[in-house]
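**Q** quick check, what structure comes out for this input:
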Amino acid sequence: MCVRGIIPSGQQAPSLPRQARIENQTYISPDEGQLLKRFWQSASGFWRGRSAWRAWLLVVLLIATVLLQLWTLYGLNFWNRDFFNAIARNDAADLWTQALRFVPLAAASIFLAILSVWTRMTMQRTWREWLSNHLYNYWLENDHYTRLRFMPGEHQTPEFRIAEDARIATDLPIDLTIGLFSSFFTAITFISVLWSVGDSLVIGFSGLMVTIPGYLVISVVVYSILLSAGTLLIARHLVRVLEENKRSEAELRSIGTHLRESGEGTALEDGKKDGRQVVGGALKAVIAVWRIYCWQLMRLTLITHTSLLITPVIGLLLCTPKYLAGAMTLGEVVQAAAAFVIVQGAFNWFTDNYARLAEWASSANRVASLLLALDQVDRARVSLKVSEQ
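**A** Next comes the predicted model:
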């Protein structure tokens, strides 16, 4: 076959003078909305057609697994309360009972975690296979792969976009959707725990008594909003940086492949350019973008790791006044603090997954750019046929 800059040994490059006129057209870069719309237009075909029943069966199994995991987590939260209350009472018999009660909860949690991995990865594998076949078919049919070089737009290294970006664009949506679904129902479930265990907090100030109902719920909501706002402010350029990183990496690979094939006599040589200078410039661009990417991740890590460290402490400190006043048992403090961390983690889904969302968006955009370029090939073929008639 013949790909960009490569021709079969012993043959001349194809002559497409009328097609080449497309290069002179003004190219208007599509916005984020157009790219994502084009990606889902093709990718959503996995959920339709004769093979869609398997995809929806896996969806049902994943949802059931997530709900069962939530039920197990809910049981473990109450087990924490009862276990630490038994410790506070020095009740050896109850401690033994709680130890036996822990075994089936732990076994269920382990089994469901394993089942979740199998179901999730099976869905990812089948979706990637479907989308990759769709992209390969579109790229190779009707001589698209030879005509693509005449199309304006961002469609370089299509083979890399299909092999790597299509994988990321199908893996991450499943992970992120499962996480969002789980976070939503986890938040609803454990907010009720925080509300019932924490109840109200009475604060006295200058002889005035103020009652804050559900103070633990209010605290976790405010805390999560502040974290999400900080993440959005610090890492707002991450999608653009990731797209540039992928583009420069793909360009470096493309140059290296062209140099190798030029040496093997399977690609046209460019005598006007020094190969070492070209590949060196591409490498410098990769390192420069990587440095920017590193700084973006460092700033994001400042938020996520700080949250990981201080969230359990904040939950315990918020429960301390009621514990000292005798309004909470030790078990309830541990239960409420654990529920605080769980709810904050659920609310903080956006913060925890911002980098992965950015990575998915950049890969989906690259796949969509290729699809839009292939769409242009089809439109150009139709225009050429009309002009010839």
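**Q** use CA for all of it now, contacts and neighbours both
**A** Fine.
**Q** contacting residues around stretch 337-357?
**A** The contact list for stretch 337-357, computed with CA atoms under 8 Å, 6 or more residues apart in numbering, reads 77, 172, 176, 179-180, 182-184, 186-187, 190-191, 193-194, 216, 220-221, 223-224, 227-228, 231-232, 238, 297, 304, 311-312, 315-316, 319.
**Q** buried subset of these as a PyMOL selection?
**A** Here is the PyMOL command that picks out the buried ones among these, judged by 16 or more other CA atoms under 10 Å:
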select buried, resi 77+172+176+179+180+182+183+186+187+190+191+193+194+216+220+221+223+224+227+228+231+238+304+311+312+315+316+319
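**Q** all helices for the stretch 151-300 of the chain, in order.
**A** Per DSSP state H, counting those that start in this stretch, the stretch 151-300 of the chain carries helices over the ranges 158-160, 166-198, 215-234, 238-263, 275-324.
**Q** would you format those as CSV with distance to Asn85 included?
**A** Compiled in CSV, the helices of the stretch 151-300 of the chain are given as follows (distance: least, CA to CA, whole Å):
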stretch, distance to Asn85
helix 158-160, 57
helix 166-198, 14
helix 215-234, 21
helix 238-263, 46
helix 275-324, 13
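**Q** wait, which of those helices is closest to Thr65?
**A** helix 166-198 (9.9 Å; CA to CA).
**Q** so for stretch 326-336, what gets flagged as buried?
**A** Within stretch 326-336, judged by 16+ other CA under 10 Å, the buried ones are Met328, Thr329, Leu330, Gly331, Glu332, Val333, Val334, Gln335, Ala336.
**Q** this one as well, want them side by side:
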Amino acid sequence: MSGMNCAFLKDSWQLIREYWCSEEKGQAWGLTAVIVTLNLAHVYLLVLFNIWYNRFYNALQNLDKEEFSSALGEFSILAAIFIIVAVYELYLQQKLEIKWRRWLTKKYLVNWLQNQTYYRLLLVDNNTDNPDQRISEDLQLFTNYTLRLSMGLLKAIATLAAFVAILWQLSGILTIPFGSMQVDISGYMVWVAIFYAVIGTWLTHKIGKPLIKINFDQQRYEADFRFSLVRLRENCESIAFYSGESREEKLFLGRFACVVDNFRKFMKRQKQLTWFTSGYGQIAIIFPVLVAAPRYFAKEMQLGGLLQTMSAFGKVQDALSFFVDSYPLLAEWKSVVERLTGFVRNMHKVGELSGIGAKVEMTEAQQLVVSGLSVCLPGGRPLLSNLSLSLSSGESLLVAGPSGSGKSTLLRTLAGLWPYAQGTMAVPQKKDFLFLPQKSYLPLGTLREVLLYPGSKRQVTDEEIGAAMALCKLDWLRGNLNRLEDWSHVLSLGEQQRIAFARALIQKPKWLFMDEATSAMDEPAERAFYTLLRERLPGTVIISVGHRGTLTCHHKKKLTIDGNGCWNVLNL
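**A** Purely as a prediction, here's the structure:
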């Protein structure tokens, strides 16, 4: 258990320290220093208020109007300063939080996107559920909770240091008869506060420890439920055609049942913890009065002294009870840290995949040479064994075979996405590659941005875009280049495939990979588009995956694979 705690603390510290060692460390440390100063000023003001209690209530007890008026004036000044400190303490802490979150979000997004980590995470067996939620929500919770807890702990330590001395002085000496002897206990209220807080902290941990796992699970179940709702929105037309509403409803309610069941566990455990912490807090209000009352009735202190003692005891007890009061927040923070560190570990694990697979050599020559390439599934089953192949500028290759034989996986391997491969590949620079999948990705944005996705290497005029659209029978959309839509829901699958061909004509890649890119078109349209590519992009190498026999006449070579390792190349 101690080893696990040490590992957790090490992981937590690694998450925290990165920002304060980053290129923004100057701003981070500067803001932190100001916030710490304001926290200490806050504690110092509490000490001044504590001293003021003695003066104010003694003036009331002594019916001293002049002292009473002077104390009110002092309170006005202290209250004004306290308000200013409290406002900027919160404001600057929130400013630091958003700066930290912005830096972490950028870092996590970069790590998630680089080297296709977001894709490779799907290939490995890991527990990274809903990475989008970890970036958007968990990072926000992490920065918020970390700052609240760290500044709360700092304030608790400073408060304890300041008020222990005051409480020790106010406590006096408690004399306890012990037979013919007596025992004198100096600063007895300090020892009472420590004992009270230690017992409370231990019991709170015993009661609240299960909340850590419950919070972890709650975050996961909530994210799974949200993800299923998003999938319905993204695939609403297909579901409508299937009339799959009852199936989706069953799925939604099943996932939401997990949310409800886990939340019930949270409610029960939170109820138990609240029973204890509420009782603990209420007893703490009257407890110092009971302990200090004997000295007050013995006229060893005045009313002001009693109230000052109560205030000092309350501050010491609050500081010592920091973990009692913050336990629910600590439990949530721990679950967030575990989710983030798990995410980081799995991204590192995926990063190791980039070091395995086929040996890829980027060349300036417009030629692809594959030697001894073997491709398999993650479990080890071979799809392709010892493939040798070469393609030069202007050539075309059709990859054919039964469904599930590995045709699309071969394209992933050539693109450098599939790590479960061996052999060598000499490939051109990827900047000259363009992939046309069966269902093209249409990003959110204007139609112009959709057509130029992922971004053109040169300046493209609206006239060029319009000409490409006209060739692809999309000229009816030419007036919508600046229209912002979710185009994947506006256009049919066939129209989306035409958009992909328009991209190819606009971007003029030297290597074009097409995976069932004409599956939603009829055969005359398919023939027209392949003819268009050959006329407009004569030097482009075309590699197609498809099942239709009509594709054969549009290619110079045909690679047939059977999914068990065997292959055959024919010149057409």
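**Q** just to revisit the earlier point, could you point out which of the helices of the stretch 151-300 of the first structure sits nearest Ser387 of the first structure?
**A** helix 158-160 (28.8 Å).
**Q** that closest one aligns to what range in the second structure?
**A** Under TM-score structural alignment, the match for helix 158-160 of the first structure in the second structure covers residues 131-133.
**Q** now the matching stretch on the first structure. Mean distance?
**A** The superposed stretch 131-133 of the second structure is, by mean CA distance after the TM-score superposition for the first structure, a mean 0.9 Å from where its aligned residues fall in the first structure.
**Q** just so I know, which of the helices of the stretch 151-300 of the first structure lies nearest Val382 of the first structure?
**A** helix 158-160 (22.4 Å).
**Q** Ser248 of the first structure -> the second structure?
**A** Here Ser248 of the first structure is matched to Tyr221 in the second structure, going by TM-score structural alignment.
**Q** oops, could you answer that again for His134 of the first structure instead?
**A** Aligned partner of His134 of the first structure by TM-score structural alignment: Lys107.
**Q** quick one: distance of the helix or strand that match falls within to the chain centre.
**A** Lys107 of the second structure belongs to helix 65-113 when assigned by DSSP states H and E. Computed by CA atoms, centre = their mean, to the nearest Å, the chain-centroid distance of helix 65-113 of the second structure equals 26 Å.
**Q** element containing Ala468 of the second structure, please.
**A** Residue-wise, Ala468 of the second structure maps onto helix 462-471 under DSSP H and E.
**Q** give me the stretch of the first structure that that helix matches.
**A** Residue span in the first structure matched to helix 462-471 of the second structure, by TM-score structural alignment: none.
**Q** also stretch 368-380 of the second structure?
**A** Aligned by TM-score structural alignment, stretch 368-380 of the second structure falls on no residue of the first structure.
**Q** what about the helix holding Lys107 of the second structure, how far off from the first structure?
**A** Looks like 0.7 Å for helix 65-113 of the second structure (mean CA distance after the TM-score superposition for the first structure).
**Q** superposed on the first structure, what's the mean shift for the helix or strand following that helix?
**A** Following helix 65-113 of the second structure in sequence order, the next helix or strand is helix 117-120 (DSSP H and E). For helix 117-120 of the second structure, the mean deviation from the first structure after alignment is 1.7 Å (mean CA distance after the TM-score superposition for the first structure).
**Q** what packs against helix 117-120 of the second structure?
**A** Contact here means 3 or more CA pairs under 8 Å, 6 or more residues apart in numbering; DSSP states H and E; on that basis helix 117-120 of the second structure packs against helix 322-353.
**Q** the first structure: matching residues for the helix it packs on?
**A** The aligned range for helix 322-353 of the second structure is 349-380, by TM-score structural alignment.
**Q** same question, stretch 247-261 of the second structure
**A** Aligned by TM-score structural alignment, stretch 247-261 of the second structure falls on residues 274-288 of the first structure.
**Q** so for that stretch, what gets flagged as buried?
**A** Of the residues in stretch 274-288 of the first structure, those buried (16+ other CA under 10 Å) are Gly275, Val279, Ala282, Leu283, Ala285, Val286.
**Q** next one: stretch 168-184 of the second structure
**A** Under 16+ other CA under 10 Å, the buried positions of stretch 168-184 of the second structure are Trp168, Gln169, Leu170, Ser171, Gly172, Ile173, Leu174.
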